[in-house]
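Trainee: I'll drop the sequence and a predicted model, then ask my questions.
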Amino acid sequence: MGEEISNKQVILKNYVETSLKESDMSLRTSKIQLKIPSGCDGAVLVKNLYLSCDPFIINRMKKREVYIASYTPDSLITGYGVSKVLDSSHPNFKTGELVWGFTSWEEYSLIKDPNIFLTGWQEHSIIKDPKLLLKVQDKDLPLSYYTGILGMPGMTAYVGFFEFCSPKKGETVYVSAASGAVGQLVGQFAKTAGCYVVGSAGSKEKVDILKNKFGFDEAFNYKEERDYNAALKRHFPDGIDIYFENVGGKMLEAALSNMRLHGRVAVCGMISQYSLEQPEGVHNLLNLLTKRIRMEGYIVSDHYHLYPKFLEMVVPLIKEEKITYVEDIAEGIESAPGALVGLYSGRNVGKQVVVVARE
């Protein structure tokens, strides 16, 4: 028997009806042994260091399933994080190694079958039990980056922009929710590809960051715009070649009206729709036909085979300071519910990270 210690956890208290509230979650303390139980082969016991607040989590907190299985009340919140291996009965992981991937919102987690993501769930429309651990490759960079630029958001930006949108030098690119974990990277990737980039965000502070820190050519505060269509016409008088979609609803409708012939739309997320009981309709899909637009949705987990290729590109860019990354840090697992709620109102500036413990 291993040493048994207390383990703070964040659980779903109630299904989310519309918008997420902190009262939909609660904190509890359980006990855990810091040793893999006997007979539990292929498992990894980790100490969680950083947890990632990501928009998709709210889809798991509702009774209806979108593309990933719902939690049940009283179950642990799960998501991406960075952890240290304390014990392992899995041949691919050793005690002391640093890993990133799916973990639970608690101080310590026992992860069974950590590579289930890589074994064919892509055949199904609903991801039932996502589990994935990858080793931290470069320890010279901040560990928290593996919740963001070097983890799932970085891969999401890379796959959506380069694999789906195939950018060409001189093209025009629009990024919605551009100051978030994914959007800030898409804009910077677009600049390295020689594109003209405009982003939208929800405050003057975020607009300033887009232009002055991330190097966007232009940016605007969507909350100050009465007419999204007019705002996009102002910034793209000759139209948009690539739209990186994070918002949905009226913003998607305006973007489609302003796309150029043979434009590409990578559908990464639709955060404006996640809390609506009745999602907004888009009434101008005829543009897809008349402008020969290619619009494609994707789930980044289908593309983790590209992770080594992604690292080859992004790590030198970070080390040479050709791209930068902004994090919004919340301290302590107790702060996780508030940090997640703030994500859906745009309270965070940059990637929202919760520090559980420092390495």
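Mentor: Received it, and whenever you're ready, just let me know what you need. In this text the structure is predicted, and so the values were computed from the model without any measurement.
Trainee: Please make it C-alpha for all contacts and neighbour counts, starting now.
Mentor: Noted.
Trainee: Which residues are in contact with Gly215?
Mentor: 187-188, 191 (Cα atoms under 8 Å, 6 or more residues apart in numbering).
Trainee: Check it against this one:
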Amino acid sequence: MSVPETVREIRLARRPQGRPVAADLAVVETPAPKPAAGQVLLRNRWFLLFAGLATLLGETPPGTPFPPIEPGDTLFGPAVGEVVDAPAGSGLRPGDLVVHFRGWREYAVADPAELTPLVEELADPAAHLAPGSVGYGVLTRIAPVRPGDTVLVTGAAGGVGTLAGQTARLLGAGTVIGTTGSPAKAERLRELGYDAVLVDERTGDGPGRAERFARQLAEAAPDGIDLLIDNVGGHQAEAALAAARPGARAALVGVLSGQLGDTPAAHPPLRLDAFQLIIKGVRLVGCGNAGQAEAEAAWRPRFGEWLREGRIAFPHVRVSGLERAPRAFQEMTEGRHFGTVLVELPAE
């Protein structure tokens, strides 16, 4: 396979002023990367757009597990790449497909240890980028779901949420409730098996919006909730924790209310009634990267089995062409897509 002299990649053109827009990113032509001794040359086929990237484009808070992206830097993220050239002894051959973390570019180089070969259980290579291991890790390891549990998934229409709700049901949840900002998305979530969907439209912040959401939650779960998978934070997380039953578990996964809000913030405040959490024995866990590799390894074969049996769906959008990625990223931050958002690059 011949490699062109110049290839394209997407870089940060300027720091976003508020929510990221397409003009903050630039498609740049650059010399093709050349692998150093022992490295693998890859041609990307698909890469994932994920909301957490918005945090890295702005003022990155301390402790973030990824380096900040400065203007002029190439963006990165999960990708499926095809091996173009590999060193002897690496166990890789040209044509092999692998998962890695150098998306947002046509070609990449990486050390063999940074690459994960695709598993046979997933027939669609792009399905390896489904972020279902996040919810699966919560439901099986971090805050295991129990038979009959009432589970609330905030941000249910995103890549994590569309899979987490289905997974909760498959693992024994009794009632699964989701949240979204769109009535149209709410209908699609019901089609995925959510028992109830709370619509939290962006009609202004403040106590009125929070009170409306809390009332919806009380109607959907009058006896409270047993397990929270929170992708949003803010008033949704506050209402959910206030509705927690004794012995409930809460996994804090994301802060979409800050990352994708009208005035983005990487760390929006979360007000808690510590006394109620204590007397109810509510377990509150932050979900970082620890144990994620193990959760991913356990999730992929299970996901493949459920897909083959028709027990789970993989809601996703495929955007064709690197040049369309900046606009697709803006659309994702604006809430225009449902499920996982992938960029697909041509096979040849």
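Mentor: All right, it came through fine. Note that this is a predicted model, so its numbers are computed, not measured.
Trainee: excluding its backbone neighbours, what's nearest Asn44 of the second structure?
Mentor: When the adjacent residues along the chain are set aside, Asn44 of the second structure lies closest to Gly81, with 4.0 Å between them (Cα to Cα, 6 or more residues apart in numbering).
Trainee: contacting residues around the host helix or strand of that neighbour?
Mentor: With the criterion set as DSSP states H and E, the secondary-structure element containing Gly81 of the second structure is strand 79-85. Residues outside strand 79-85 of the second structure that contact it (Cα under 8 Å, 6+ apart) are 1, 40-48, 92-103, 125-126, 128-129.
Trainee: Can you show me the helices along the stretch 201-348 of the second structure?
Mentor: In chain order, the stretch 201-348 of the second structure shows helices spanning 207-220, 234-242, 256-259, 274-280, 292-309, 325-333, with DSSP state H, counting those that start in this stretch as the criterion.
Trainee: Please tabulate the ones you listed in CSV and include mean neighbour count and distance to Leu25 of the second structure as additional columns.
Mentor: CSV is the format used below for these (neighbours: other Cα atoms under 10 Å; distance: least, Cα to Cα, whole Å):
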stretch, mean neighbour count, distance to Leu25 of the second structure
helix 207-220, 16, 33
helix 234-242, 22, 28
helix 256-259, 24, 17
helix 274-280, 13, 42
helix 292-309, 16, 29
helix 325-333, 21, 6
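Trainee: wait, which of the ones you listed is closest to Val145 of the second structure?
Mentor: Closest to Val145 of the second structure of the helices of the stretch 201-348 of the second structure, according to Cα to Cα: helix 292-309, at 14.9 Å.
Trainee: Residues contacting the closest one, please?
Mentor: Counting by Cα under 8 Å, 6+ apart, the neighbours of helix 292-309 of the second structure from elsewhere in the structure are 119, 121-123, 128, 132-134, 136-137, 312-313.
Trainee: Of the residues you listed, keep whichever come out buried.
Mentor: If you count burial by 16 or more other Cα atoms under 10 Å, the buried members of the contacts of helix 292-309 of the second structure come out as 121-122, 128, 132-134, 136-137, 312.
Trainee: List the contacts of the aligned residue in the second structure for Phe216 of the first structure.
Mentor: In the second structure, the residue paired with Phe216 of the first structure is Tyr194, using TM-score structural alignment. Neighbour list for Tyr194 of the second structure: 165-166, 175-178 [criterion: Cα under 8 Å, 6+ apart].
Trainee: one more time with 6 Å
Mentor: If a contact means Cα atoms under 6 Å, 6 or more residues apart in numbering, then Tyr194 of the second structure has 176-177 as its contacts.
Trainee: Where does it sit, in terms of helix or strand?
Mentor: Using DSSP H and E, Tyr194 of the second structure sits within no helix or strand.
Trainee: just the one 4 residues further on next, same as before
Mentor: Taking DSSP H and E as the criterion, the element that holds Leu198 of the second structure is strand 196-199.
Trainee: With the first structure overlaid, how far apart is that strand on average?
Mentor: After superposition onto the first structure, strand 196-199 of the second structure sits on average 1.6 Å from its aligned residues (mean Cα distance after the TM-score superposition for the first structure).
Trainee: Figure out how far that strand is from the centre of its chain.
Mentor: Taking the mean C-alpha point of strand 196-199 of the second structure and that of its whole chain, the gap between them comes to 20 Å (Cα atoms, centre = their mean, to the nearest Å).
Trainee: what does stretch 8-22 of the second structure give?
Mentor: Relative to its chain's centre, stretch 8-22 of the second structure lies at 19 Å (Cα atoms, centre = their mean).
Trainee: Same check on stretch 107-122 of the second structure?
Mentor: 19 Å.
Trainee: quick one: contacts of it?
Mentor: When contacts are defined by Cα under 6 Å, 6+ apart, stretch 107-122 of the second structure is touched by residues 35, 39-44, 98-100, 301, 304.
Trainee: mind listing which of those are in strands?
Mentor: Of the positions in the contacts of stretch 107-122 of the second structure, 40-44, 98-100 sit in strands, assigned by DSSP state E.
Trainee: Take the residues you listed and write them to JSON lines, including neighbour count.
Mentor: Formatted as JSON lines, the entries for these read as follows, by neighbours: other Cα atoms under 10 Å:
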{"residue": "Val40", "neighbour count": "25"}
{"residue": "Leu41", "neighbour count": "24"}
{"residue": "Leu42", "neighbour count": "27"}
{"residue": "Arg43", "neighbour count": "24"}
{"residue": "Asn44", "neighbour count": "27"}
{"residue": "Val98", "neighbour count": "23"}
{"residue": "Val99", "neighbour count": "23"}
{"residue": "His100", "neighbour count": "26"}
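Trainee: Aligned to the residue nearest to Asn44 of the second structure, what sits in the first structure?
Mentor: Per TM-score structural alignment, the equivalent position to Gly81 of the second structure in the first structure is Ser83.
Trainee: swap in Arg249 of the second structure?
Mentor: Under the alignment (TM-score structural alignment), Arg249 of the second structure maps onto Arg264.
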